[in-house]
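K.L.:
Take this sequence and fold it.
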Amino acid sequence: MLDTVSEIFDAAAAKYLTAVDAAPSKNSTQHEVGGLVRAGMGKLLGVGPETFRYSTTYAYLPSHSDVDDFPPVICEAESSWYDCRRDDPARSPEYRLYYDENEVTQQIREGDLLVVAKNRNGSLALIFTPRGSPAEAQLRHLFGLQDLTRSLKPASLPEQSMILPLRLLLEEIGIKPFREKDVDDDLEMLLERFPEGLPKTDVLSGLARDLTGIDSRDDADLALLAWLDREELLFRAYEKHLVAHRLREGFGADGLDVDAFVSFSLSVHNRRKSRMGHSLENHLTTVFEQHGLTFERGKGTLYTEGRQQPDWIFPSFSAYHDSNFPIERLTLLGAKTTCKDRWRQVLAEGDRLEKKYLATLEAGISERQTDQMQEKKLQLVVPGRIHSTYSDSQKTWLYTISDFIEDAFKKSS
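P.N.:
Alright, predicted model coming up:
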């Protein structure tokens, strides 16, 4: 697995879009980006009278909405890098990056963040997102972007290990945060162990924990992310094998049924999201077991009021329903890999409890949303390494996994 962003990209730069950046002139459908030479990317992109053409991934990462499934807009096209003064030898060179209008650029607006990144495989990535969005916080942390203005500023490309949410962000826009060899090595092992097909999530979760050899009693936050990272790599290895086989079969009678392909693609996307959610629950359950907490998972006939089913009740659902059991000794925890506005669902999962907890892997949630969580007495629980994507004021309120375990123990004693 690729560990740092600098193993994927040679260089990157970012800025907030001006009105001219966001909308091409009336006489052109072409956008342009200037300032990449000053941002230190000129020599990487090319110097000379010729036009340098790059395969380019364009991505627009929208702000979260009330809609759960609000995916990024992605397209693959080209961009051109050349000296726009090359026909005037009396003037010094002025290099610009040009690209045509596409489904991504149709989304962008003045003030949006633009990240231009040069991939080590020779391609480019142009990533856009609204200012103040969770994706902006994630991109700024990933690339090491500070003091941004409307002029391109170079990225520092931090050397620290990429956290799982940022790996998933890159993968969502088509940039692989892993080495193909790692995937191939895992696939050989998985096919030997599970020749009948992809195992159930709890089985794959257990294998990931065994392979890492990490005990959460040493560091619950570190262990959780390490287990999830390892399981994600295992899952993607087997998924690649299954998807490749399905693509070779084709779709429909003639193998070219577009609707059937789109349906298959959506099923792959939904399976990824579902498995990640189950993986988080599986690994958190193991963390709680290793720490000796008493709890029950919400499944089967275990409900609170109105047939609500929180992910965990500490110490048990029967204690929750016992009117004589002290409320202060009860703890309710939900888990969601990403929050969006779905965090409000947890509020209705236990009427007896005023304060509830929500564990998530989401990086850089907006202060507006975390302020609302605090007002509703919902405590957000985020693995420690992901705290760095939040603002300083948010960090004083956020819980780590270890913080939650400590709270749960105090309440049960």
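
K.L.:
Only C-alpha atoms from now on, for both contacts and neighbour counts.
P.N.:
Noted.

K.L.:
could you pull out the helices for the chain?
P.N.:
Applying DSSP state H to the chain gives helices spanning 19-22, 42-45, 134-143, 164-172, 180-193, 201-212, 220-249, 258-290, 317-321, 344-347, 367-375, 392-395, 401-412.

K.L.:
Among those, which comes closest to Leu97?
P.N.:
Smallest distance to Leu97 across the helices of the chain (CA to CA): 9.3 Å, for helix 42-45.

K.L.:
residues of the closest one that come out buried?
P.N.:
For helix 42-45, a neighbour-count test (16 or more other CA atoms under 10 Å) marks Leu45 as buried.

K.L.:
tell me how far that helix is from the chain's mean position?
P.N.:
Relative to the centre of its chain, helix 42-45 is centred 29 Å away, using CA atoms, centre = their mean, to the nearest Å.

K.L.:
Out of the helices of the chain, which is closest to Gln308?
P.N.:
Once the helices of the chain are compared by CA to CA, helix 344-347 is nearest, at 9.3 Å.

K.L.:
List the buried residues in that closest one.
P.N.:
Buried-residue list, helix 344-347, by 16+ other CA under 10 Å: 346-347.

K.L.:
Second input sequence below; structure requested for side-by-side comparison:
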Amino acid sequence: MKRLAAVEINPSLSNQHEFNAGRLRRELGLTGNPCRGRIDFLFYLGDDQTPVTETERYTLYDSRLNKPRAAEWRMYYTNLGVSEHARANDLMLLFRPDPSSTDLVAVIACRGTAIERALSLDLARREPEDLVGMLFADSQSLNPQTIGVLLQVLRRPEPQVDLREHDFARHPLLLRSAARGAMPTTAEMAAAAQAIVSETGVTPEDPDDFLDSSLDAETGLFTAIELELGNRKLAAIPEEHRLDFDVLRSFFMSFLQSRRARRGQSLENHFRYLLESRRIPHAYQCRTEGGKTPDFIFPSCESYHDPAFPDDHLRMVGCKTKVRERHSQWLDEATRIRLKFALCVDDRLTDALLLRYEDRLRFFLPRRLLDTTYAARESRPLLGSVGDLIAEVASI
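P.N.:
Model prediction:
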């Protein structure tokens, strides 16, 4: 993070438009001479304005190569948009989001803006007026809070569908459930949630957002229906039973058990909808060895049981919102398939678990969860998005 100098951005003062890059090269972990890549610039010119974006190329090189003096590293950039949008003393945060790539991101915040103040306070831990010259943050020491700030600056993850204003209490499915005095089936719940999300403009073409938003919509609708039916049944208890602890405990346990049973099947329903919307061949609850029934087999149950069908063209996907000990069950299902796939929305997967099973069980989660929970984790390269999973099963 540094204050921009006039000679770095103003073509009338210097034609070099480059940064001194010795320590910058070390801190970003860049190698090679020269090292080349892309810089995505985000210019925050004022509060409540969408950032202006520019993409430029850079070359990091030793300007004293083959000379007797010590190396002097410089980062040359193409300067197409920087001189137009940046000014001297603007704050620049330069970082490398992906250690497997030389591409960089540069956030340039105009002096005096709220984003400049947020970057100064959250990342440098000092007031903007005290931030002078150049500071470096070793990427190995960034904590989850700092990673969150960086993701927020980049506007990642993309905002989810805002369902807070949706009137679940007036949804037709709630009215039908209230009339018959029973919770709807999981299939009915999933279909209603998918319709709510589709009305917002999110489609299966964006499988991560669609699945994530559908789960949220179903939760909102389920909660509204549960509240309506629960209040009715609770009001009827004094008429049917003597009101005591055992009666209330049984009442609440019945609702809790219903919640637990539905969440896992909810994920299966939404994933199944994504597969059907893309016409991806699959078998749901196919019976394999020992009477086991994996959630999904690709491309079909018949293919799995055909000895002539090649093993490396078979796929298996298990669905579970929270993994817990389910991983051992997945490993025992569909023995013809060595590498199993698991779709979940679990924010507590440990690095130890992912590393232990990396060659036998691969996990996929909605991108929002990957970006907010696992972005800074050692195991992040072992995780895939819902879109990645769709691509895997569609490619066979």
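
K.L.:
Report the TM-score for the pair.
P.N.:
The TM-score (TM-score structural alignment, normalised by the length of the second structure) is 0.56; 245 aligned residues with a CA RMSD of 3.3 Å.

K.L.:
circling back: deepest in the core, which of the helices of the first structure is it.
P.N.:
Of those, the one with the most neighbours on average (mean count of other CA atoms under 10 Å) is helix 134-143, at a mean of 23.

K.L.:
Please work out the angle formed by the directions of that one and helix 164-172.
P.N.:
If you take axes from the mean of the first three to the mean of the last three CA atoms, to 10 degrees, helix 134-143 of the first structure sits at 100 degrees to helix 164-172.

K.L.:
rewinding a little: I'd like the helices of the first structure as a markdown table, with distance to Pro383 of the first structure appended.
P.N.:
Shown next, in a markdown table, are those (distance: least, CA to CA, whole Å):
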| stretch | distance to Pro383 of the first structure |
| --- | --- |
| helix 19-22 | 36 |
| helix 42-45 | 37 |
| helix 134-143 | 15 |
| helix 164-172 | 10 |
| helix 180-193 | 25 |
| helix 201-212 | 17 |
| helix 220-249 | 5 |
| helix 258-290 | 11 |
| helix 317-321 | 26 |
| helix 344-347 | 19 |
| helix 367-375 | 16 |
| helix 392-395 | 12 |
| helix 401-412 | 6 |
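
K.L.:
of all those, which lies closest to Leu358 of the first structure?
P.N.:
helix 344-347 (7.4 Å).

K.L.:
residues in the second structure aligned with that closest one?
P.N.:
The aligned range for helix 344-347 of the first structure in the second structure is 328-331, by TM-score structural alignment.

K.L.:
ok now that stretch, how far from the chain's centre?
P.N.:
25 Å.

K.L.:
mean shift of it relative to the first structure?
P.N.:
Here the mean offset of stretch 328-331 of the second structure against the first structure after fitting is 0.7 Å, by mean CA distance after the TM-score superposition for the first structure.

K.L.:
ok, the counterpart of Thr396 of the first structure in the second structure - contacts?
P.N.:
Aligning on TM-score structural alignment places Thr396 of the first structure opposite Pro381 in the second structure. Applying CA atoms under 8 Å, 6 or more residues apart in numbering to Pro381 of the second structure gives no contacts.

K.L.:
For burial, what's the neighbour tally of Arg180 of the second structure?
P.N.:
Residues near Arg180 of the second structure, counting by other CA atoms under 10 Å, number 10.

K.L.:
And the closest residue to Phe168 of the second structure other than its chain neighbours, how close does it get to Arg38 of the second structure?
P.N.:
Excluding the flanking residues, the one nearest Phe168 of the second structure by CA to CA, 6 or more residues apart in numbering is Leu221, at 5.5 Å. From Leu221 of the second structure across to Arg38 of the second structure, the span is 44 Å (CA to CA, to the nearest Å).

K.L.:
Same question for Ser83 of the second structure.
P.N.:
17 Å.

K.L.:
Please apply the same query to Phe363 of the second structure.
P.N.:
30 Å.
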